[in-house]
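**Q** build me a structure from this.
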Amino acid sequence: MTVFVCAECDAVLSVPLSQVAFPAHGRLRLGHGFLPALMEQGTYAVDPEPTGPPWRRWSDISEEEAVARGVFAPVSALSFGDPGAIVVAPGDTRGTVLIPERCDGCCFGLDGRDGPNLACEQCGQPVATRIDDCSLWQEVRFAPRAVRPTPARDAAPHTVNWRALAAEVPGTPPIDPCGGWNPQWTAAAGVTLAHLVAASDGAPLAVPDGPVADTFRRTLDALLRQGRPAKTVALAGPGLPAPEPTPDILLVPQHPRTGKAWQPPGSARAVPLAAEVWMHLAFPNEGLPVPATGRLPDGVLRDDPLPMHPWGMFRPDSTPFRYTLARLPAVRQPWLRKIYDGG
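**A** All right, here's what the predicted structure looks like:
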């Protein structure tokens, strides 16, 4: 557990927090209403990408500058802010005050366009950016140079190992309560799709029937050329038997806290997938809420909800797909750049 304090005066700026991987859906803009907090209460994540001002247009950036920032294909603009922002839920901050002259936004709230808009209450040093505008996840981003992590007092360390994955990380349902596809699913699928396409080397990919095919097959078939020998894809990870024969590409879970991918034995190429989505694909929960035989007694009304059905067919989100693809060196290959430019 970690508490973040002001680097200038050591004032406490957060509650005790446990680190988790940065969410795949963290950069999505959704709809035109208020979104919930990006981070779960009591957790924080480090965004490895530069964020915030100053921003520079792609036309004003040299190829060498873009590559130095890990971008290998054109984007609309790049942040030249510091990487490594510490992202927390707004309710987990302490001892901060708004900086009124930096509270601009696009619509109903704050979007961080002017840089840090939260200051340390004790010393007045700008320390973080509050974001809560419409279509944006609610979050507070501590500037990495403005805060310092310290161990929380009397807090037992909490670790998650691969063996405990099933107990610690329940599978995220693919459909939200409103009947639409869960944005965590579409975003995670978009990130993984970029890695799958890059790993294909331009060959078609044969995915197993079932949830994996429902998630990826239609889009992969549309993006990759047919007619070449197909590469095989399968799920692998803790709790699953090793697939036989060994496929060319394995879909493996990312550790929910470190973000590192599970490493399979052998030479098959591993492609990461968010642990919450991987759990649902690997161990789909299709159990009946009532016994399969018999019937409800007379006079008893059914009170369990019917299974949710989506409004349309599943599509991985194109925003995280393109975001991830632009940051893979393989996108400089002509066949993959063509897919990127057409997306």
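
**Q** rest of the way, CA atoms for contacts and neighbours
**A** OK.

**Q** check contacts around residue 318.
**A** Residue 318 is in contact with 190, 343, counting by CA atoms under 8 Å, 6 or more residues apart in numbering.

**Q** let's see that with 7 Å instead.
**A** Residues in contact with residue 318 (CA atoms under 7 Å, 6 or more residues apart in numbering) are residue 190.

**Q** how close does it get to residue 175?
**A** 18 Å (CA to CA, to the nearest Å).

**Q** please apply the same query to residue 89.
**A** Relative to residue 175, and taking CA to CA, residue 89 is found at 24 Å.

**Q** more neighbours: these two, which one.
**A** residue 89 (23 against 19; other CA atoms under 10 Å).

**Q** excluding its backbone neighbours, what's nearest residue 9?
**A** Among residues not flanking residue 9 along the chain, residue 123 sits closest, at 6.6 Å (CA to CA, 6 or more residues apart in numbering).

**Q** look up how far residue 102 lies from the one you found.
**A** Residue 123 is 18 Å from residue 102, by CA to CA.

**Q** tell me how many other residues surround the nearest residue to residue 142 once chain neighbours are set aside.
**A** Spatial nearest neighbour of residue 142, excluding adjacent residues (CA to CA, 6+ apart): residue 128 at 4.1 Å. Other residues within reach of residue 128, judged by other CA under 10 Å, total 28.

**Q** ok but residue 128 is inside a strand, no?
**A** Yes. Per DSSP: H, G, I helix; E, B strand; the rest coil, residue 128 lies within a strand segment.

**Q** hmm, it is touching residue 115, no?
**A** No. Residue 128 is beyond contact range of residue 115, at 8.3 Å (criterion: CA atoms under 7 Å).

**Q** compare with the first, here's sequence two:
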Amino acid sequence: MIVFTCADCGALLTSPVSQVALPAHAHQKYGHEPLPALLEPGTYAVNPEPSGPPWRQWEEIGADEAEARGVYAPTYALSYGPPGAVAVALGDVRGTVLIPERCDGYCCGLDGRDGPNLACARCGDAVATLIDDCSYWQVVWLDSRAVRLLDVDAPSYPVLSWEEQPETPPVEPIGAWSPVWEAAVAVALAHLLAASGGTRVVVPDGPAADAFRPALDALLPPGSPTKSLAPAGPGLPARAAEIALVPRHPQTGETWSSGAGVPVLLAADVWMYLAFNRNRRLRPASGGLPDGVYRDDPPPLLPFFPFRPDREVFLHTLARLPEVRQPWLRAIYDRVEDRRSSFPFWW
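**A** Got it, this is the predicted structure:
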């Protein structure tokens, strides 16, 4: 376990925490209500990309400089803040005070638009950014330049085996699609398109088809040639497919080694549901129950519109894949970015 301390005065800034992988939904904006905490208590994650102000618009940067920063397609603006920001749960922060003049937000809380809004209570240095406004996952981002990590003797956060990984259902208790799912599928979809090489991808029937097939059919050309996609991971028999949908461990960041096919990563909690809940549909059904669909009493709630991946998360991910420089994939990016092709992100 480690703690983070103030780089200037050495004051303690967090309780003991263990590192986990950065969630796919870390930078997602969703709805107009406060979202839950981004991370579990006792954990932290590192964002390798630059984040926060200052921001520079694409026209000012140019394609060459953007590519040097790992962005390969036009986006409105890029952060020129420091890389390596550290995400921690709000309840794990210690020894900080708000900076009143930086407490702006859109609606219900703080969104970090003015940069770090938490200062070290001992020396007054700006050390972190608290985000708890509506539409944002609640988190504190420690400024990598203002903190230091220190090993401490404390019980380690238990690392779950593949078999112990929990599932995140696609539908929330209120009957709305899960934003975690919309972000995780969007990230995987961007990588899946890159792996497709511009040819149609065939997805076997089941939850994976419900999640990915509408988007793939809308964005890739019809007809042959084709590539096959199949889930691969713990507890599943080996299947021959050109593309393997594999889980990414939420704590270690480890990728399941499928041994066959081009691997496309999906958050483990979403992958577990796709792999082992073939009796659940991700779209509303009308009339009689089709073969393979089982009845609960009462039946589970389903949203009134089909599942859709998160458009902004998709674009953010695709813009950072070198493959987007290929004309066919850049054309897909441009259509989605300027909303000429709203399907399958809007219905």
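
**Q** and residue 237 of the second structure, what's its match in the first structure?
**A** In the first structure, the residue matched to residue 237 of the second structure (TM-score structural alignment) is residue 241.

**Q** for its match, what is the enclosing helix or strand?
**A** Residue 241 of the first structure belongs to no helix or strand when assigned by DSSP states H and E.

**Q** likewise the one 10 residues further on?
**A** Using DSSP H and E, residue 251 of the first structure falls within strand 249-254.

**Q** run through the strands of the stretch 51-200 of the second structure in chain order.
**A** Under the criterion DSSP state E, counting those that start in this stretch, the stretch 51-200 of the second structure carries strands at the ranges 55-57, 77-79, 85-88, 96-98, 118-120, 126-131, 139-142, 147-151, 200-202.

**Q** closest to residue 14 of the second structure out of these?
**A** Closest of the strands of the stretch 51-200 of the second structure to residue 14 of the second structure is strand 85-88, at 8.3 Å (criterion: CA to CA).

**Q** what comes up buried for the closest one?
**A** Neighbour counts over strand 85-88 of the second structure (16 or more other CA atoms under 10 Å) mark 85-88 as buried.

**Q** please apply the same query to stretch 90-104 of the first structure.
**A** Residues of stretch 90-104 of the first structure classed as buried by neighbour count (16+ other CA under 10 Å): 90, 92-94, 96-98, 102-104.

**Q** ok, these vs residue 265 of the first structure, which is closest?
**A** Of all those, residue 92 has the smallest distance to residue 265 of the first structure: 39.8 Å, by CA to CA.

**Q** isn't the closest one up against residue 15?
**A** Yes. Assessed by CA under 7 Å, residue 92 of the first structure is found in contact with residue 15 at 5.6 Å.

**Q** any chance of a markdown table for the strands of the stretch 51-200 of the second structure, columns distance to residue 3 of the second structure?
**A** Shown next, in a markdown table, are the strands of the stretch 51-200 of the second structure (distance: least, CA to CA, whole Å):
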| stretch | distance to residue 3 of the second structure |
| --- | --- |
| strand 55-57 | 30 |
| strand 77-79 | 27 |
| strand 85-88 | 11 |
| strand 96-98 | 14 |
| strand 118-120 | 14 |
| strand 126-131 | 14 |
| strand 139-142 | 12 |
| strand 147-151 | 5 |
| strand 200-202 | 46 |
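
**Q** the ones you listed: which one's closest to residue 165 of the second structure?
**A** Closest of the strands of the stretch 51-200 of the second structure to residue 165 of the second structure is strand 85-88, at 21.2 Å (criterion: CA to CA).

**Q** helices or strands up against that closest one?
**A** strand 43-47, strand 139-142 (3 or more CA pairs under 7 Å, 6 or more residues apart in numbering; DSSP states H and E).

**Q** so what's the aligned residue in the first structure for residue 256 of the second structure up against?
**A** When the first structure is aligned by TM-score structural alignment, residue 256 of the second structure is paired with residue 262. Residues in contact with residue 262 of the first structure (CA under 7 Å, 6+ apart) are 237, 252-255.
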